[in-house]
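J.: Structure for the following, please:
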Amino acid sequence: MKLSYRWRRRLVSWRRILQELTASNRGDWIWLKTKPLPVASLNRDLWRWAEPSVNYYMLMFLSGVIATLGLLANSSATIIGAMIVAPLMGPIIAMAFAVAMGNRRLLKRASFSMVTGVLLNVATAALITFVLGIDTLTAEVQVRMQPTLIDLGVALAAGAAGAYAKARKHISDALPGVAIAVALVPPLSVIGIGIASWSRTVTVGSTLLFLTNLASVIFCGALVFLAQNYGSLGRAQRGLTVSVLVIALLGLPLGFSFRDLVIKERTRSRLNLLVRERTLALRNVNIETLTVRRRQASGLLVDLEISAPSDSISAQDIDVLHGFLEDELNTPVDLNVSVIPIDRFRALTQQDSSNRQIP
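T.: Below you'll find the model as predicted:
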C-alpha cells in the first residue's frame, strides 16, 4: 500500500519534530537515577525508626485515640488519619531489614518497640471503649473482624512497597500511603474494643488481621531488601522460614473466610436477581437488609428484610422465592423473610381540599 505525497510529507514532518524533541532532551541525567541507600546509612535510619522513644509512644497513643473514636463513630476519614499518625510501620520495616541482614540486635530492639506500641494501642482502645460505654459494632469495626486472603495480598504488596520506598531516598514519601494500605493501627483498636465489650469474635478476628499484616510485611519486606543486595539469603534463612510458617498457618482461616465471602456475595447477587426478575410479587419491593451465614451442618441461612405495602406479599410468594434460590445455588437454604409494612398517607391544605371538591 503506497502513501500519497501529502501523507509522506506529514510523516517526514512528524519525524523531524520527534528528532528535535529527542535531541533537546538528551543528556546523561545522572542526578535523576535512584540507587539503593548505602547499608550504613539505611541501618542508622532504621535504628532511629526502631527506637522506643517518647515521641514514638506519644504518637502511638494519639493514633490509638483517633482510631478508636473513628471506629466507634464509623468515620472512615478519621481512621485514615490515625493510620498516617501511627509510627508503627517504622519498627516493622526495621524488623524486615534485620531479618534480611541477620542483625539480632536490631531485631530485638524493633520487636520490643513493636510489642510495646501494640500493647499501648490496645490498652488505649479498651480504656476509651470502657469509659464511653459504647458496645455497638459499627460497619468499620465489622470489616476488620473477618479478614480474608484479600487482606493477605494487600499486606504482602504493602510490605514490599514499604521496604522499597525506605531503601530509596527520593521515594520515601510513599511511606504514609503504605501505612494506609496495610492498616496496622485500626485492627489493634478493634482488639481493644473487643476486649472492653467482652466479645471473643471481635477480638479473635481483629487479632488474626493484625498478625496477617505483621507477618506479610516482614516477609515481603525482607525479600525486597534481599533483592536490593542488603544482607544474604543464608543470614535471612531462619527468619524467612519462620515468616513462611506463620503466613501458612494464618492462610488456613483466611482461606475459609475468603470461601465464605465468595459464597455470601454469590448468594446476595442471586437473591437480588431473583427478587427483581423472577418473582412478580416481589419485583417492586425495597430490600432493606440482607445477611448470609453458613449453617453448622450444611447449607446457608439467609435473613432478608424487605419493605412493601401491607398485604402485598403472601407466604406462597416466599415459598416460590425459596425454591428459586435453592435451585440457583444448588444447596439447602433456610430463608427468613421479614416484611416491613408501608402505609402511605397524604395530607392536603385547605385550599387544595376545596379545589378538589369543586367538580
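J.: alpha carbons only for contacts and neighbour counts from here, please
T.: OK.
J.: The helix or strand Phe324 falls within: which residues count as buried?
T.: Using DSSP states H and E, Phe324 maps to helix 315-329. Going by neighbour count (16 or more other Cα atoms under 10 Å), the buried part of helix 315-329 is Ile318, Leu321, His322, Phe324, Leu325, Glu326, Leu329.
J.: got a markdown table for these, with distance to Leu301 too?
T.: Conversion of these to a markdown table gives the following (distance: Cα to Cα, whole Å):
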| residue | distance to Leu301 |
| --- | --- |
| Ile318 | 15 |
| Leu321 | 14 |
| His322 | 11 |
| Phe324 | 15 |
| Leu325 | 12 |
| Glu326 | 11 |
| Leu329 | 12 |
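J.: Alongside the first, I'd like the structure of this one:
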Amino acid sequence: MEKVLKDGKLYSLIEFRDRIYEDLDLSKSDLTTLLCAMLIASIGLNMNTIPAIIGAMLISPLMTPILGVVFALAILDTKLLKKSFKILFIQVAVSLLASTLYFLLSPISYASTEIITRTSPTIWDVVIAFVGGLAGIIGARKKEANNIVPGVAIATALMPPVCTVGYSIATGNLEYMVGASYLFSINCSFIMITHILALM
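T.: Here you go, the predicted structure:
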C-alpha cells in the first residue's frame, strides 16, 4: 500500500477525506442530478425498461454520502459523519417524495417485473452489495479515471429500491414497501461494512 501511495496512484487518507468533503454538497446541480436519476429510475421501473434503470444507477449521487459515512466511521470524524448522514437522509427523502409523486401521477399503476424484482431480496443481493462495496472503495481511492465506481453503482443499485418504495407508497402496497426498503437497507449496510473493513 505504501508503495502505491508513493507512486501517486491512490489518494492518501487525508486527500481522500478532503475529496469527500468537496463532493458532499447539496447544490442546485446536485439536486437536479438526483431528481433526474429518480425520474429515469421511476420511468424505467414503470415501463420495465432495464437500460433506463441502469442509466439512473450511473448518475445517482447516493453513493457519495454513503462513502462519507463509511470514511467518517473509519477515521472517527464526527463532523464528516453528521454531514454525510444529513445529506444521505435529504437525498433519500427527496427521492422518495418525488418518486411517490411520479407514481401517483403515472397512468400505469400495475407492478412491472422490475418493480417486483426489487421487493424480494435474496442472499445474492447481500453478496453483490458486499463484493460491490469492496470494489467501490478500491475504485474511489484511485486518482486516475476508472470504470470501477460506475460498475459498482450499477451492481449495488441504490436508486431503484428507493423508487420502488415510492411506488409502494403511491399504490398503498405495504408488502412491496417493506421488501424494497429491506433491499435498500441491505445494499447500504453491506456497502458500508465492506468499505470499513477495507479501510481498516
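J.: what secondary structure does the alignment partner in the first structure of Val126 of the second structure sit in?
T.: Counting by TM-score structural alignment, Val126 of the second structure lines up with Leu152 in the first structure. State at Leu152 of the first structure, reduced to three classes by DSSP: H, G, I helix; E, B strand; the rest coil: helix.
J.: which residues does Leu152 of the first structure contact?
T.: Residues near Leu152 of the first structure by Cα atoms under 8 Å, 6 or more residues apart in numbering: Thr212, Asn213, Ser216.
J.: what number of residues lie near the second one?
T.: Under the neighbour criterion other Cα atoms under 10 Å, Asn213 of the first structure is assigned a count of 24.
J.: quick one: it and Pro186 touch, right?
T.: No. The criterion here is Cα atoms under 8 Å, and Asn213 of the first structure misses it with Pro186 at 11.5 Å.
J.: how far away is the alignment partner in the first structure of Ile154 of the second structure from Ala94 of the first structure?
T.: By TM-score structural alignment, Ile154 of the second structure lines up with Ile180 in the first structure. Ile180 of the first structure is 18 Å from Ala94 of the first structure, where distance means Cα to Cα, to the nearest Å.
J.: the more surrounded of the two?
T.: Neighbours per residue (other Cα under 10 Å) separate Ile180 of the first structure from Ala94, with Ala94 holding more: 30 against 19.
J.: Mind telling me what element the more buried one is part of?
T.: Short version, using DSSP H and E: Ala94 of the first structure is in helix 89-101.
J.: So which bit of the second structure is that helix matched to?
T.: Helix 89-101 of the first structure maps onto residues 63-75 of the second structure, going by TM-score structural alignment.
J.: average offset between that stretch and the first structure?
T.: Taken over the aligned residues, the distance from stretch 63-75 of the second structure to the first structure averages 0.9 Å (mean Cα distance after the TM-score superposition for the first structure).
J.: What does Asp317 of the first structure correspond to in the second structure?
T.: Aligned by TM-score structural alignment, Asp317 of the first structure pairs with nothing in the second structure.
J.: residue boundaries of the strands in the second structure?
T.: Under the criterion DSSP state E, the second structure carries no strands.
J.: contacting residues around Ala165 of the first structure?
T.: By Cα under 8 Å, 6+ apart, Ala165 of the first structure lies in contact with Ile171, Ser172, Asp173, Ala174, Leu175.
J.: Can you flag the buried ones in these?
T.: Among the contacts of Ala165 of the first structure, those classed as buried by 16+ other Cα under 10 Å are Leu175.
J.: any chance of the contacts of Ala165 of the first structure in TSV, with distance to Pro147 of the first structure too?
T.: Formatted as TSV, the contacts of Ala165 of the first structure follow (distance: Cα to Cα, whole Å):
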residue	distance to Pro147 of the first structure
Ile171	30
Ser172	28
Asp173	28
Ala174	25
Leu175	23
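J.: helices or strands next to the helix ranked longest in the second structure in the packing?
T.: Using DSSP state H to define each element, the second structure has its longest helix at helix 78-105. If contacts are counted by 3 or more Cα pairs under 8 Å, 6 or more residues apart in numbering; DSSP states H and E, helix 78-105 of the second structure sits against helix 28-47, helix 63-75, helix 159-171.
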